[in-house]
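In: The following comprises the amino acid sequence and a computationally predicted model.
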Amino acid sequence: METARIWPIALLIGSNVFMTFAWYGHLKHKGAALWAVIAVSWLIALPEYMLAVPANRMGSNVYSAAQLKGMQEVITLTIFAIFSVTYLGQRITLNHGIGFALIAAGAFFLFRTN
């Protein structure tokens, strides 16, 4: 696979790691003040944007916008599942797996040629 196709994927993976922590990391710290978790989440989200924007800009040279969005959703769900189990200590149930698989199946059709 050529570099032009790999870089957007790598940047989206990095972006989603930051965003997952920004959106869900505070759930492990429910005693913290809401204003504090919002401020920390914004600080974590800044590097996310610094990765996501170039990922989509570069990615648009080799992928359609729909393909980039579908790819991002699959990456998000994968990272979220890992995060949920390893960081939050929650388990992924069969229903979660089925729901994630259906979303991934939708993304599959975005890459399918007619």
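Out: Sure thing, it's come through. Every value quoted in this text rests on a predicted model; they were computed, and no experiment measured them. Residues are numbered from 1 along each chain as shown.

In: Only C-alpha atoms from now on, for both contacts and neighbour counts.
Out: Noted.

In: Please list all residues in contact with the spatially most central residue of the chain.
Out: Nearest residue to the geometric centre of the chain (Cα atoms, centre = their mean): residue 76, 2.6 Å. Residues counted as contacts of residue 76 (Cα atoms under 8 Å, 6 or more residues apart in numbering) are 13, 16, 20.

In: Below is an additional structure, to be compared with the one above:
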Amino acid sequence: MTTLILLTLSNIFMTTAWYWHLKGGPEIANARPLAMVILISWLIAGIEYSLAVPANRIGYMNGWSAGQLKIAQEAIALTVFGIFMVVVLGEALSWRHLAAFACIMAAVGFLFVGK
């Protein structure tokens, strides 16, 4: 459970680091100086790393394989991004987003079956 909580928190920070500067549309995003965006994003990503590294170590020490850790992270990332895309960026979800999510969840199932 600790692994999943830390991975979720790390993905919230990473999604924010990668996409916060897009809020407001292309004109507003383009008006932000790129060097400033990179610096702020790296500062946010530093928090993400401080959560992701222990999450992976804890998961691995508790019997998760590297593949299981990665696919769990991808499923969490897709979920977090979907929420961020709708809530922060104001974009709509479509059937394609849901289909992609279903494929990732199927991959999670394949790696965790029998574990």
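Out: It's in. Just so it is clear, the model here is predicted, and its values are computed rather than measured.

In: that older thread, just give me the mean distance for the host helix or strand of the residue nearest to the centre of the first structure relative to the second structure.
Out: Using DSSP states H and E, residue 76 of the first structure falls within helix 65-86. Mean deviation of helix 65-86 of the first structure relative to the second structure after superposition (mean Cα distance after the TM-score superposition for the first structure): 0.5 Å.

In: Buried residues, that helix. List them.
Out: 67-68, 70-81, 83-84 (16 or more other Cα atoms under 10 Å).

In: do stretch 54-64 of the first structure as well
Out: Across stretch 54-64 of the first structure, burial judged by 16+ other Cα under 10 Å covers 55-56, 58-60, 63.

In: contact partners of it?
Out: 4-5, 7-9, 11-12, 68.

In: The residue nearest to the centre of the first structure pairs with which position in the second structure?
Out: Residue 76 of the first structure maps onto residue 77 of the second structure when the alignment is built from TM-score structural alignment.

In: Against residue 14 of the second structure, how distant is that match?
Out: 9 Å (Cα to Cα, to the nearest Å).
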